[in-house]
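with the sequence up front, the predicted model follows.
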Amino acid sequence: MIVGVGIDVVDVARFGQELERTPRLRERLFTPAERGLPLASLAARFAAKEAIAKSLGAPPGMSWLDAWVVKDPHGAPAMEVTGTVAARAQVLGVTRFHVSMSHDAGIASAVVVAERDG
């Protein structure tokens, strides 16, 4: 059963300007493993973080560092969650997330579906 769906779109160049203007922003938004990725990939991952928050009802107090994108054994993106994001997912009964990301023509986007069994 679908609990929620979230979508987000990020202008890659504008996102890059924000990262340059606020150097600590990279540390506040991304895990150490994510920080070295190319700008378009960072923008897509930020979109995925926004989308997961939206799929969970966008409650206040969730940490950006408590959700990140990994690749499953087949190379497809998957969401990992901990802390505040995992706690909210547990309250809603979410047992898995589905994520799709893309970046092209200066735009990065992501969709996340939060699902629970039954």
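The structure has been received and is ready for your questions. Numbers count the residues shown, from 1 in each chain.

going forward, measure contacts between C-alpha atoms and count neighbours the same way
Fine.

count of residues packed around residue 114?
25 (other Cα atoms under 10 Å).

give me the spatial nearest neighbour of it, chain neighbours excluded.
Nearest residue to residue 114 in three dimensions, chain neighbours excluded: residue 97, at 4.7 Å (Cα to Cα, 6 or more residues apart in numbering).

I figured that neighbour hits residue 113, correct?
Yes: the pair residue 97 / residue 113 is scored as a contact, 5.6 Å apart, by Cα atoms under 8 Å.

can you give me the helices in the chain?
12-21, 25-29, 32-35, 39-55, 83-92 (DSSP state H).

so what's residue 27 up against?
By Cα atoms under 8 Å, 6 or more residues apart in numbering, the contact set of residue 27 is residue 35.

mind listing what the nearest residue to residue 56 once chain neighbours are set aside touches?
Distances taken as Cα to Cα, 6+ apart place residue 4 nearest to residue 56, at 6.1 Å, with adjacent residues excluded. Residue 4 makes contacts with 54-57, 113-115, as judged by Cα under 8 Å, 6+ apart.

comparison target, given below:
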Amino acid sequence: MGVHREVGVDIVDIRRIRLSYERYGDKFLQRVLTESEIDYCRKKKDMMSSVAARFAAKEAVSKAIGSGMSRGFSWKSVEVVNDKHGKPSFRVLDKTLGIAGEKIRLSLSHNGDYAVAFVLLDL
């Protein structure tokens, strides 16, 4: 039998992420990102664009898995990492999901007011 594929996509209004950060500060970041992701975003010229892209990535992978942001999937189930060329991918932190990071392909983009993530999951 061939590979079964699932997709997930999410778009986030960066202004909404910025408002959440202004309201809740680091508590917001610590709720939705891992420490490594926070460190990565803090080094970027526009930190909130990078935060929004990671937010969208986690939403998109939760859709590809089929759980949404519930039923065992949480903000810290996965972590977005970048290779030396900047290409994003996932590190799966919650092994109970039953997926491996190399089975998930991720594309991120942000421009203007929006960040978008697209996920292709091979099952």
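Sure thing, it's come through. Please read all numbers here as calculations on a predicted model, not as lab measurements.

now the TM-score, please.
Once superposed, chain against chain, the TM-score is 0.83 (TM-score structural alignment, normalised by the length of the first structure); 112 aligned residues with a Cα RMSD of 2.0 Å.

out of the helices of the first structure, deepest packed?
helix 39-55 (a mean of 24; mean count of other Cα atoms under 10 Å).

and it, what does it pack against?
Contacting helix 39-55 of the first structure under the criterion 3 or more Cα pairs under 8 Å, 6 or more residues apart in numbering; DSSP states H and E are the following elements: strand 2-11, helix 12-21, strand 67-71, strand 96-104, strand 107-115.

okay, these in a markdown table with distance to residue 43 of the first structure next?
Converted to a markdown table, those look like this (distance: least, Cα to Cα, whole Å):
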| stretch | distance to residue 43 of the first structure |
| --- | --- |
| strand 2-11 | 6 |
| helix 12-21 | 6 |
| strand 67-71 | 12 |
| strand 96-104 | 8 |
| strand 107-115 | 6 |
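
what does residue 75 of the second structure align to in the first structure?
In the first structure, residue 75 of the second structure lines up with residue 64, judged by TM-score structural alignment.

how much space separates the closest residue to that match other than its chain neighbours from residue 68 of the first structure?
Closest residue to residue 64 of the first structure apart from its sequence neighbours, by Cα to Cα, 6+ apart: residue 29 at 5.2 Å. To residue 68 of the first structure, residue 29 of the first structure is 10 Å away according to Cα to Cα, to the nearest Å.

now do residue 14 of the first structure
Note on residue 14 of the first structure: its distance to residue 68 of the first structure, by Cα to Cα, is 21 Å.

repeat for residue 42 of the first structure
The gap separating residue 42 of the first structure from residue 68 of the first structure is 11 Å, by Cα to Cα.

same check, this time on residue 58 of the first structure
16 Å.

so what's the aligned partner of residue 47 of the first structure in the second structure up against?
Taking TM-score structural alignment, residue 47 of the first structure has residue 56 as its aligned residue in the second structure. Residues counted as contacts of residue 56 of the second structure (Cα under 8 Å, 6+ apart) are 9-12, 115-117.

out of the residues you listed, who's nearest residue 41 of the second structure?
residue 115 (13.7 Å; Cα to Cα).

wait, what's in contact with residue 47 of the second structure?
So residue 47 of the second structure contacts residue 41 (Cα under 8 Å, 6+ apart).

need the residue closest to the centroid of the first structure.
Taking Cα atoms, centre = their mean as the criterion, residue 49 is the residue nearest the geometric centre of the first structure, at 2.1 Å.

let me know whether that one touches residue 63 as I believe.
No: using Cα under 8 Å, residue 49 of the first structure makes no contact with residue 63, being 9.6 Å away.

fine by me, we can end here.
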